[in-house]
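>>> After the sequence you'll find the predicted model.
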Amino acid sequence: MVLGVVGVLAVLAPLIADESGLDATKAEGGRLEGPSWRFWLGTDEVGRSVLVLVLWGARVSLLVGLAATVLSVGLGALVGLVAGHAGGGVSWVLMRVTDWFLVLPQLVLAIALATVLGPTQATIIVAIALTSWASTARLVRAATLSVSTRGHVERAKALGAGGWHVVRRHVLPGVLPLIAASATLQVASSVLAEATLSFLGLGDPGRVSWGTMLSRAHEAGSVSYGAWWYLLPPGLAIIAVVAAFTVCGRALESAFQEGR
């Protein structure tokens, strides 16, 4: 329900709040005004409605989270499938590369990539994806090895089925539930990573996300000013979305384990 509500609000943001509300030159409120009938969640440091910022920020935060997850899980699933099915030297090389990414501090590597490549939305997506695919690769490889030992897979091999046919028709359907659970959990991590990078000033300065809102609220001195309405909405939105994706991911994991 939480994800459904947030998703609908993000999609309908252009219909609920005009995008001109993001333009600081067209701000109609005062600096850090408290909640009122005119501005339900108050205003920011330049007089923009915090409610408008939260609605439009949901689009960026969810887009980055979902796009980074697609790239991350796609890369991890590909590496895991190839390593699990090919075996031998190919598997050894791929797993050593995976181990190298696993031991690296993800946040530090993401910060380095975002700094080198520049603060853009595409950069954040690539940085998150390249630092978070390794765990999925490990899980998919283990699931691939398990599925490959099942009877129907062995029969397909005995009947002369090629490697690509076995992977596509027999192995991949068996590991898809695990990939789906991993992807759901990865969205939560990606949304949190985007918020962290944006809070550190590495997000796209031309776009509003929940992370950039927290960064600007901190820079504007909203804590000392007592402007809780500027900090709480984006912070609670991040917590709600991350918690919802995590709960869904854990539920999928439990269902997958019971199904096995």
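Ah, there it is. Numbers count the residues shown, from 1 in each chain.
>>> switch to C-alpha atoms for all contacts and neighbour counts from now on
Noted.
>>> Near residue 231, how many other residues are there?
21 (other CA atoms under 10 Å).
>>> is it fair to say it lies in a helix?
Yes - checked against DSSP: H, G, I helix; E, B strand; the rest coil, residue 231 lies within a helix.
>>> show me the contacts for it.
Applying CA atoms under 8 Å, 6 or more residues apart in numbering to residue 231 gives the contacts 213, 214, 217, 222.
>>> Name the residue most distant from the centre of the protein?
The centre of the chain is farthest from one residue, residue 159, which by CA atoms, centre = their mean lies 41.6 Å away.
>>> distance of that one from residue 172?
As for residue 159, its distance to residue 172 is 19 Å (criterion: CA to CA, to the nearest Å).
>>> put this beside the first:
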Amino acid sequence: MTSALVWARRRGSLARFWRGYREQRAGLWGLSVLLVIGAVAAAAPLLASGDVRSVADAPGGPMEAPSGAYWLGTDQFGRSLLGLLVWGARVSLAVGLLAAALSVAIGTLVGVVAGHYGGWFATALMRITDWFLVMPALVLAIVLATVLSRGLWTVILAIAVTSWPTTARLVRAQTVAVESRPYIERATALGGGHRHIMTRHVLPQVMPLVLAQTTLGISTAILTEATLAFLGLGDPSVVSWGGMLQDAREAGAVSSGHWWYLAPPGIAIASVAVAFTVCGRAVESVLNPRLGAAR
């Protein structure tokens, strides 16, 4: 009976959230864009052959302009840029999602622990957080990507390690606010331990903030991955949108005017980043109506 009541409340909360989200036109646009790009990435093996990523025996000529045979033209190896764009969506989205999830997980853990325990331990955690916060994130990510072995997991780790402090500070502030409420004192008086308080009472209250922060962090992670790949610090064995820009720069597409090599991956990166950003803002407005009213 209790379990059924809990699930009924969760379904009701999701229904109320969706009703509020549908009123956010920008959020709906962003969600539509993400669904389309996600579907394209999932169907990449059906839309483009895996051989399109190979530089050996590429069917097209180098740097061919868009045509009926190659809708977005070809690269310097004769590979279809449309096929590369489709396969690159998988890598860019995967890196963005995983890096943002890891970053938010680290920030949430640090924020909840610091807000719950307080004292010198919280002070030490916050000073470490401040150190990461004042460090230039891109510079630190470049250093990590340079020192560690090159690969997708290195890029994900570099992005996550440099982007968690903002989440940690937000979650800590929310945790302190939650723990000042009377029901936390009652739970403590009834014998609730630290783990019980943090997991059963504090974490559910900060999850809306965590969800919004994750959505916003994905766009930052995708842009950072594209920047690292553009600087030649990505995984050379995979195709990503940032890697395509790097290849275009090395092939001289900028100086030679081969716009069809630069425009598609650049537009794709910008579209996904904007879509995730407006979705995150919409989620914030739904979960925090006062924030939406202020805007």
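Received the coordinates, thanks. Keep in mind it's a predicted model, so treat the numbers as computed, not measured.
>>> Tell me how the two chains score on TM-score.
Scored against TM-score structural alignment, normalised by the length of structure 1, the superposed chains reach a TM-score of 0.98; 260 aligned residues with a CA RMSD of 1.1 Å.
>>> that older thread, so which two of the contacts of residue 231 of structure 1 are the farthest from each other?
Distance extremes for the contacts of residue 231 of structure 1: the farthest pair is 213 and 222 at 11.2 Å, using CA to CA.
>>> the more surrounded of those two?
The neighbour count for residue 213 of structure 1 versus residue 222, taken as other CA under 10 Å, is higher for residue 213 (24 against 19).
>>> so that one sits right up against residue 234, yeah?
Yes - between residue 213 of structure 1 and residue 234 a contact is recorded at 6.8 Å, counting by CA atoms under 8 Å.
>>> State the number of residues packed around residue 104 of structure 1.
11.
>>> same deal with residue 91 of structure 1?
Using other CA under 10 Å: residue 91 of structure 1 sits among 19 other residues.
>>> these two touch, right, it and residue 98?
No - counting by CA under 8 Å, residue 91 of structure 1 sits too far from residue 98 to count as a contact (10.3 Å).
>>> follow-up on the earlier one: what residues are shared contacts of residue 213 and residue 222 of structure 1?
With CA under 8 Å, 6+ apart, residue 213 of structure 1 and residue 222 have common neighbours 230, 231.
>>> so where is stretch 164-177 of structure 1 in structure 2?
Under TM-score structural alignment, stretch 164-177 of structure 1 corresponds to residues 195-208 of structure 2.
>>> What's the end-to-end length of that stretch?
Termini of stretch 195-208 of structure 2 sit 20 Å apart (CA to CA).
>>> Determine how far it lies from the middle of the whole chain.
23 Å (CA atoms, centre = their mean, to the nearest Å).
>>> Could you pull out the buried residues of it?
197, 198, 201, 202, 203, 205, 206, 208 (16 or more other CA atoms under 10 Å).
>>> Tell me which stretches of the stretch 101-250 of structure 1 form helices.
106-117, 121-130, 134-148, 151-158, 163-166, 172-199, 210-219, 222-225, 228-259 (DSSP state H, counting those that start in this stretch).
>>> what's the closest of those to residue 71 of structure 1?
Of the helices of the stretch 101-250 of structure 1, nearest to residue 71 of structure 1 by CA to CA is helix 121-130, at 5.7 Å.
>>> still on that earlier bit, how much space between the residue farthest from the centre of structure 1 and residue 252 of structure 1?
Taking CA to CA, one finds residue 159 of structure 1 at 34 Å from residue 252 of structure 1.
>>> so residue 52 of structure 2, which of the three states?
Applying three-state DSSP: residue 52 of structure 2 is helix.
>>> In structure 1, which residues correspond to the lengthiest helix in structure 2?
When structure 2 is parsed with DSSP state H, its longest helix is helix 81-117. Residues 50-86 of structure 1 are matched to helix 81-117 of structure 2 when aligned by TM-score structural alignment.
>>> For that stretch, list every residue counted as buried.
For stretch 50-86 of structure 1, by 16+ other CA under 10 Å, it's 50-85.
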